[in-house]
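*Asks:* Take a look and give me a structure for this.
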Amino acid sequence: MTHTPFRIGVLGTHSTGKTTLLKRIEMELRGHGITAGRTGNFGRKAAELGLPKMQRHTETSTEWIIGRTIASEIELGAVDVVLADRAVHDALAYYTAALEFHGKPFDSAEVERLRLLASTQAPKYGLLIATRLDPDAPVNKQHTYDPRYRALVDKHVHQLLEEEQLEHLVVGSDATSQNGAIQTAVENALKAVGA
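*Replies:* Got it, this is the predicted structure:
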């Protein structure tokens, strides 16, 4: 590998437009002649392996998702821009939200170890985008999300980013916020790759 790609990571609770946002960023970048690749679908892959997810998330499933995210971002190293559909801290927020959902403490040595693992990757992201839950936005009826857990994930994502003092862009569900995030992402990427 002769260069380090610019990395854009998105995180946030489920069904808040993360994948759609990254697809739009990818299309804009390609329109500027920038190569981009997306990671993702680790929740589905974890389920195929029998690992728990959502409110049943465990330290094992969290570590597996963080590890797969890291590996996938490295595997895309030949592109100009890596678009991480769920930056590494996302898995940690899902896990701590699951702990709170079940009334379990999340100040354990295991959580701290996972937090340290995620923190090693933070400097690799040139831009982090965190979606904000809009409880009034419609959710795909095919999904049976627990609304309380969904709200807890949103809380834990934003709390974790603040606690870790990770600079990030918060994006709402409205078109103005989404379009602004896309513009910011494209501008940052173009500047980083010298286009």
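
*Asks:* From now on I want contacts and neighbour counts done on CA atoms only, so please keep to that.
*Replies:* OK.

*Asks:* how about the helices in the protein?
*Replies:* 18-31, 42-48, 59-75, 88-101, 109-119, 147-163, 175-193 (DSSP state H).

*Asks:* Provide a list of residues in contact with the residue nearest the centre of the chain.
*Replies:* Among the residues of the chain, the one closest to the centroid is Arg86, at 2.2 Å (Cα atoms, centre = their mean). Residues near Arg86 by Cα atoms under 8 Å, 6 or more residues apart in numbering: Gly9, Val10, Leu11, Gly12, Lys18, Thr39, Gly40, Thr69.

*Asks:* so of those, which ones are in strands?
*Replies:* Assignment to strands by DSSP state E places the following of those there: Gly9, Val10, Leu11.

*Asks:* and which of those residues is nearest Thr96?
*Replies:* Leu11 (14.4 Å; Cα to Cα).

*Asks:* What's the local residue count around that closest one?
*Replies:* Other residues near Leu11 number 28, with proximity taken as other Cα atoms under 10 Å.

*Asks:* pretty sure it contacts Thr131?
*Replies:* Yes. Judged on Cα atoms under 8 Å, Leu11 makes contact with Thr131 at a distance of 6.4 Å.

*Asks:* which residues do these two both contact?
*Replies:* Both Leu11 and Thr131 are contacted by Lys18, under the criterion Cα under 8 Å, 6+ apart.

*Asks:* quick one on the thing from earlier: now the ones in strands among the contacts of Arg86 as JSON lines including distance to Lys141?
*Replies:* Below are those laid out as JSON lines (distance: Cα to Cα, whole Å):
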{"residue": "Gly9", "distance to Lys141": "27"}
{"residue": "Val10", "distance to Lys141": "23"}
{"residue": "Leu11", "distance to Lys141": "22"}
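
*Asks:* hmm, back to that, out of the helices of the chain, nearest to Lys141?
*Replies:* helix 147-163 (12.7 Å).

*Asks:* To compare against the first, here's the next sequence to fold:
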Amino acid sequence: MAYFLGIAGTHSTGKSTFIETVENQAKAIGISVIRISDTATKCQAAGFPILENHTFESTLWIIVSVIKAELEAELSADLVLVDRPVLDALGYLEAALKATERSLTSEERSYLYDLVKNHSKRYALLLKTTLDESIPVGGGRDANMVFRRDASLEIDHVFNHLDVPYLDPNANITQNRIQRIFEKICAKKEI
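*Replies:* So this is what the prediction gives:
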């Protein structure tokens, strides 16, 4: 069984850079790693709307695609790094609904939130970045600062609403928790 580490947060907040650092650290000590990322681009390529136009269907597509990718990665990796775990998709949906003054039915909301709450228990460690508005949006990213800010706030609300624990990637304890995961993986490999 693989260990899952996910990092959530709005765009251009350092998630991919952080994941790359963890990936390099793990590989340096012989841990096999698979990184899951950029699911929204695949969602858009499949014909679903994203960002401000997210819908119940596009969000469900992303959540299910992330879960599918995690399951497939678990077959061959010790560590699965998820750049945008399932909670992230809900935050983006909530920001989109706010931006476009749309809503979900209670059944749709319950379906998505229950799915994400239950799946979140699989992550050994969840991290969440903090938006620093002084850092510019990376190339090719949505430059709508209001939506970027709302996505960040809504991701926070999703974590809090579902009572899912997370750490700040820059907190001192985070590197210690990651090292403990590495140690558990290495100990398991020695058996």
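
*Asks:* And the TM-score between these chains?
*Replies:* For these two chains in superposition, a TM-score of 0.90 is obtained (TM-score structural alignment, normalised by the length of the second structure); 186 aligned residues with a Cα RMSD of 1.8 Å.

*Asks:* Which of the contacts of Arg86 of the first structure ranks first by neighbour count?
*Replies:* Within the contacts of Arg86 of the first structure, Gly12 tops the neighbour count with 30 neighbours, counted by other Cα under 10 Å.

*Asks:* so what corresponds to that one in the second structure?
*Replies:* Under the alignment by TM-score structural alignment, Gly12 of the first structure pairs with Gly9 in the second structure.

*Asks:* cool, Glu110 of the first structure as well?
*Replies:* Per TM-score structural alignment, the equivalent position to Glu110 of the first structure in the second structure is Glu108.

*Asks:* wait, what's in contact with its match?
*Replies:* Phe56.

*Asks:* how far away is it from Ile36 of the second structure?
*Replies:* According to Cα to Cα, to the nearest Å, Glu108 of the second structure stands 26 Å off from Ile36 of the second structure.

*Asks:* and if you look at Ala95 of the second structure?
*Replies:* Distance, Ala95 of the second structure to Ile36 of the second structure, by Cα to Cα: 23 Å.

*Asks:* ok, now which ones touch the match of Gly12 of the first structure?
*Replies:* Residues near Gly9 of the second structure by Cα under 8 Å, 6+ apart: Lys15, Arg84, Asp88, Lys128, Thr129, Thr130, Leu131, Ala151, Ser152, Ile155.

*Asks:* What about the last one, how many residues nearby?
*Replies:* Ile155 of the second structure sits with 26 neighbouring residues when counted by other Cα under 10 Å.

*Asks:* mind checking what Leu190 of the first structure lines up with in the second structure?
*Replies:* Under the alignment by TM-score structural alignment, Leu190 of the first structure pairs with Phe182 in the second structure.

*Asks:* Could you verify my assumption that that match touches Ala28?
*Replies:* No. If you go by Cα under 8 Å, Phe182 of the second structure and Ala28 don't touch, sitting 11.0 Å apart.

*Asks:* So if I had to pick from the two, which one is more boxed in?
*Replies:* Phe182 (20 against 10).

*Asks:* nearest spatial neighbour of that one, skipping sequence neighbours?
*Replies:* Excluding the flanking residues, the one nearest Phe182 of the second structure by Cα to Cα, 6 or more residues apart in numbering is Ala26, at 7.0 Å.

*Asks:* Counting neighbours, what do you get for the counterpart of the one you found in the first structure?
*Replies:* Aligned by TM-score structural alignment, Ala26 of the second structure pairs with Leu29 of the first structure. Look at Leu29 of the first structure: counted by other Cα under 10 Å, it has 21 neighbours.

*Asks:* Then Ala77 of the second structure?
*Replies:* Counted by other Cα under 10 Å, the residues lying close to Ala77 of the second structure total 19.

*Asks:* go on, Val158 of the second structure?
*Replies:* For Val158 of the second structure, using other Cα under 10 Å, the count is 21.

*Asks:* Of the helices of the first structure, flag the one that's most buried.
*Replies:* For the helices of the first structure, average neighbour numbers computed from mean count of other Cα atoms under 10 Å are highest in helix 88-101, which has a mean of 25.

*Asks:* From Thr59 of the second structure, how far off is Thr39 of the second structure?
*Replies:* Distance from Thr39 of the second structure to Thr59 of the second structure, by Cα to Cα: 10 Å.

*Asks:* Please compute how far stretch 80-88 of the first structure lies from its chain's middle.
*Replies:* Here stretch 80-88 of the first structure shows a centroid-to-chain-centroid distance of 8 Å under the convention Cα atoms, centre = their mean, to the nearest Å.
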